[in-house]
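Asker: Below is the sequence, then the predicted model.
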Amino acid sequence: MSRSARLRLFHGATGNTPERMVMLSMWPIPRRHMADDHTYPESRHVNERTVTMDTHPSPDEGAEMTALAHEQDVTATLDDYTARPTAYIAGLRTPQGVRVEYIEGKYHMNPPANDEHNRWATRLVVQLFLAGLEDVTIGNGFCTEPGEEKHITGAFIPDFVVQYNPAGESDEAYRRNHDGWYPASMVRLACEITSPSNAMVDRGPKYRTYARAGIPVYLLVDREKGVVVVYSEPIDRGKDSVYQVAHQVTLGQKLDLPDGLPTLDTSALT
């Protein structure tokens, strides 16, 4: 059996809360399962970079998963992997600090960000809080089931968000029913600060995913390009969703946020 991109699926029943443990092997993943716009040195280990897995494994890979499950004397299916990504993510055993998201039909594994990234996020959060926005949060995960879709089309953990309000009873109920993920409708602004390993995801797939989810404002701090861009007025066009308005400044300048949000001083990031 090939060591490429093998998934170990363990299914067990525990009353009304079935435990589905899914372990992603840490062997190298084939390049065709990585995002097309990423370039990685072959020698780097999987937990040092952003890895993207396609949600439609080939028949051979499906056979490998089933065979491996039989080796473990359990029954495995691909239901969570393809149809319920929040359950699949909830069952993953990942290294400490690694975040897993589901964006445009692919699972993205993101290693911990570096010190500069986290300091910049903190400085922006403090600015927003001091400007009177109390519902600025870090670490919450959100998912979306837009329009007539009967399945989750995105599960994401922005670097930080501005919420309309703290999570209410209905939001917590949604979270319980979606494996720990809140509804995207809670989000007023989502922010991403790029890293070399995932900048293309933040500029493309996440941009479209946030627009499709109807998040009113997307703030992109592009460290690699030295700019900050704020997008607003999203239009849901499915996989081709866009924001109608974009405003960009060079790092170090002030940026007026839309939707009644305050002005950011990006000189704090230089």
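Answerer: Received it, and whenever you're ready, just let me know what you need.
Asker: Going by C-alpha atoms from here, please, whenever you check contacts or count neighbours.
Answerer: Fine.
Asker: ok, and the closest non-adjacent residue to residue 265?
Answerer: Nearest residue to residue 265 in three dimensions, chain neighbours excluded: residue 254, at 4.5 Å (Cα to Cα, 6 or more residues apart in numbering).
Asker: what's the host helix or strand of residue 63 packed up against?
Answerer: Element membership for residue 63 (DSSP states H and E) is helix 59-71. Helices and strands touching helix 59-71, by 3 or more Cα pairs under 8 Å, 6 or more residues apart in numbering; DSSP states H and E, are strand 7-12.
Asker: ok and the strand it packs on relative to helix 59-71, angle-wise?
Answerer: 40 degrees (axes from the mean of the first three to the mean of the last three Cα atoms, to 10 degrees).
Asker: Would you tell me what the next helix or strand after strand 7-12 is?
Answerer: The helix or strand immediately downstream of strand 7-12 is strand 19-24, counting by DSSP H and E.
Asker: residues of that next one that come out buried?
Answerer: Residues of strand 19-24 classed as buried by neighbour count (16 or more other Cα atoms under 10 Å): 20, 21, 22, 23, 24.
Asker: Specify which member of these is nearest to residue 243.
Answerer: Residue 243 has its nearest neighbour among the buried residues of strand 19-24 in residue 24, at 34.5 Å by Cα to Cα.
Asker: Spatially nearest residue to that closest one (excluding sequence neighbours)?
Answerer: In this structure, residue 24 finds its nearest non-sequential neighbour in residue 7, 5.1 Å apart by Cα to Cα, 6+ apart.
Asker: Now tabulate the buried residues of strand 19-24 in a markdown table and tack on distance to residue 69.
Answerer: Below are the buried residues of strand 19-24 laid out as a markdown table (distance: Cα to Cα, whole Å):
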| residue | distance to residue 69 |
| --- | --- |
| 20 | 13 |
| 21 | 12 |
| 22 | 11 |
| 23 | 11 |
| 24 | 13 |
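Asker: I'd say residue 81 and residue 55 touch.
Answerer: Yes: if you go by Cα atoms under 8 Å, residue 81 and residue 55 touch, sitting 6.6 Å apart.
Asker: quick one, which of the two is more surrounded?
Answerer: Neighbours per residue (other Cα atoms under 10 Å) separate residue 81 from residue 55, with residue 81 holding more: 20 against 17.
Asker: so how far is residue 142 from that one?
Answerer: Going from residue 81 to residue 142 by Cα to Cα, to the nearest Å gives 18 Å.
Asker: Am I right that residue 109 falls within a helix?
Answerer: No: Residue 109 is assigned strand when assessed by DSSP: H, G, I helix; E, B strand; the rest coil, not a helix.
Asker: Verify the stated contact: the residue nearest to residue 24 with residue 21.
Answerer: No: at 10.8 Å, residue 7 does not count as touching residue 21 under the criterion of Cα under 8 Å.
Asker: putting a second one here so we can go through both:
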Amino acid sequence: MTVMAERASSQLSVDVFERIAEFAAREDETVGFEFIGGRIGVKKVTNGSHGEIAMWLVFHCKQARPDLTLNPTGQGLKVEAYRRGRAKPDAVLAPTGHFNGKGDWADPDGVLMAVEITSYDSDTHNRDRVEKPKAYAEAGIPVYLLIDRDALSILVHSDPDPEVGYRDIHVVKLGGKVTLPDPVGIELDTEELRDYVD
């Protein structure tokens, strides 16, 4: 579940946000914070099916591309124009060792794919289908993979443009085969994912 609070970006600096997020993480490990579009998002721990989907994807990405690691631990990324935003994707694909020593909020350079898995909360549409694709495209992340449990679909966003977002969005129903384009270059058979939608 995510709750978003409106804030003008001039009222809350990224430095202040990062201190708030760091303090909150020490006090309560069941939530994480994001700062996108001048809004603070509180992202609660997900359910078991959400985690199973993430781990399924980790396994298949590593099997297809051993040179890459799909990190499902909530690695924070600096996103949006001039890195004013902070996002915690459900998983991030990058070369093995890419995030070593990068801290809580890493620069997106070198990230090949950001992954989100929809949650069953009131903000999932705005967060996962509107704000995050825009932020990830602005940051130049080549592929954004959205596993949409509500629509029983996989959406592959590619060809990022900082002005308009992702130019190409390919939709496949759960159970079908999907190709994650270069630089990811992985094909997935999503039949098994149908078991993890609840």
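Answerer: Perfect, I can see it now. Predicted, not measured: the structure shown is a model, and the values here were computed from it.
Asker: on that earlier part again, aligned to the residue nearest to residue 265 of structure 1, what sits in structure 2?
Answerer: If you follow residue 254 of structure 1 across to structure 2 using TM-score structural alignment, you land on residue 177.
Asker: Where is the longest helix in structure 2?
Answerer: Ranked by residue count, the top helix of structure 2 under DSSP state H comes out as helix 48-64.
Asker: Average offset of that one relative to structure 1?
Answerer: Superposing on structure 1 and averaging over aligned pairs (mean Cα distance after the TM-score superposition for structure 1), helix 48-64 of structure 2 comes out at 0.8 Å.
Asker: show me the contacts for the counterpart of residue 76 of structure 2 in structure 1.
Answerer: The equivalent of residue 76 of structure 2 in structure 1 is residue 141 (alignment by TM-score structural alignment). If you count contacts by Cα atoms under 8 Å, 6 or more residues apart in numbering, residue 141 of structure 1 has them with 155, 156, 157, 158, 180, 181, 182.
Asker: and the first one, how many neighbours?
Answerer: One way to gauge burial is a neighbour count; for residue 155 of structure 1, by other Cα under 10 Å, it gives 25.
Asker: just to revisit the earlier point, among the contacts of residue 141 of structure 1, which two are most distant?
Answerer: For the contacts of residue 141 of structure 1, the farthest-apart pair by Cα to Cα is 158 and 180; their separation is 14.9 Å.
Asker: out of these two, which sits in the busier spot?
Answerer: residue 158 (22 against 18).
Asker: What residue in structure 2 is paired with the more buried one?
Answerer: Under the alignment defined by TM-score structural alignment, residue 158 of structure 1 is paired with residue 89 of structure 2.
Asker: Contact partners for its match?
Answerer: Contacts of residue 89 of structure 2 (Cα under 8 Å, 6+ apart): 74, 75, 76, 77, 114, 115, 116.
Asker: Buried ones among these?
Answerer: For these, a burial check counting by 16+ other Cα under 10 Å picks out 75, 76, 77, 114, 115, 116.
Asker: can you tell me which of those residues are in strands?
Answerer: Using DSSP state E, the subset of those located in strands is 76, 77, 114, 115, 116.
Asker: Turn these into a markdown table, including distance to residue 127 of structure 2.
Answerer: Shown next, in a markdown table, are these (distance: Cα to Cα, whole Å):
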| residue | distance to residue 127 of structure 2 |
| --- | --- |
| 76 | 15 |
| 77 | 15 |
| 114 | 14 |
| 115 | 13 |
| 116 | 10 |
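Asker: picking up where we left off before, check the gap between the residue nearest to residue 265 of structure 1 and residue 99 of structure 1 for me.
Answerer: For residue 254 of structure 1, the distance to residue 99 of structure 1 - Cα to Cα - is 31 Å.
Asker: repeat for residue 164 of structure 1
Answerer: 24 Å.
Asker: more neighbours, those two?
Answerer: Comparing residue 164 of structure 1 with residue 99 by other Cα under 10 Å, the one with more neighbours is residue 99, at 18 against 15.
Asker: counterpart of the more buried one in structure 2?
Answerer: Correspondence of residue 99 of structure 1 to structure 2, assessed by TM-score structural alignment: residue 32.
Asker: quick one: contacts of the helix or strand hosting its match?
Answerer: Using DSSP H and E, residue 32 of structure 2 sits in strand 31-36. Here strand 31-36 of structure 2 makes contact (Cα under 8 Å, 6+ apart) with 14, 17, 21, 24-25, 40-45, 79-80, 84-88, 131-132, 135.
Asker: And stretch 148-166 of structure 2, by the same measure?
Answerer: Outside stretch 148-166 of structure 2, the residues that touch it by Cα under 8 Å, 6+ apart are 117-120, 133-135, 137-147, 167-174, 178, 180-181, 194, 197-198.
Asker: hmm, which of these are the buried ones?
Answerer: 117-119, 133-135, 137-147, 172-174, 178, 180, 194.
Asker: does the aligned residue in structure 2 for residue 245 of structure 1 belong to a helix or a strand, and which?
Answerer: Matched to structure 2 by TM-score structural alignment, residue 245 of structure 1 sits across from residue 168. Taking DSSP H and E as the criterion, residue 168 of structure 2 maps to strand 165-173.
Asker: That strand vs structure 1, mean deviation?
Answerer: Averaged out, strand 165-173 of structure 2 is 0.7 Å away (mean Cα distance after the TM-score superposition for structure 1).
Asker: Beyond the longest helix of structure 2, next helix or strand please.
Answerer: Going down the chain from helix 48-64 of structure 2, the next helix or strand is strand 68-71, by DSSP H and E.
Asker: Please point out which parts of that following strand sit buried.
Answerer: Neighbour-count burial for strand 68-71 of structure 2 [16+ other Cα under 10 Å]: 68, 69, 70, 71.
Asker: can you list those in JSON lines and add distance to residue 124 of structure 2?
Answerer: What follows is those, written out as JSON lines (distance: Cα to Cα, whole Å):
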{"residue": "68", "distance to residue 124 of structure 2": "28"}
{"residue": "69", "distance to residue 124 of structure 2": "26"}
{"residue": "70", "distance to residue 124 of structure 2": "22"}
{"residue": "71", "distance to residue 124 of structure 2": "21"}
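Asker: quick check, nearest of these to residue 58 of structure 2?
Answerer: Nearest to residue 58 of structure 2 among the buried residues of strand 68-71 of structure 2: residue 70, at 5.4 Å, using Cα to Cα.
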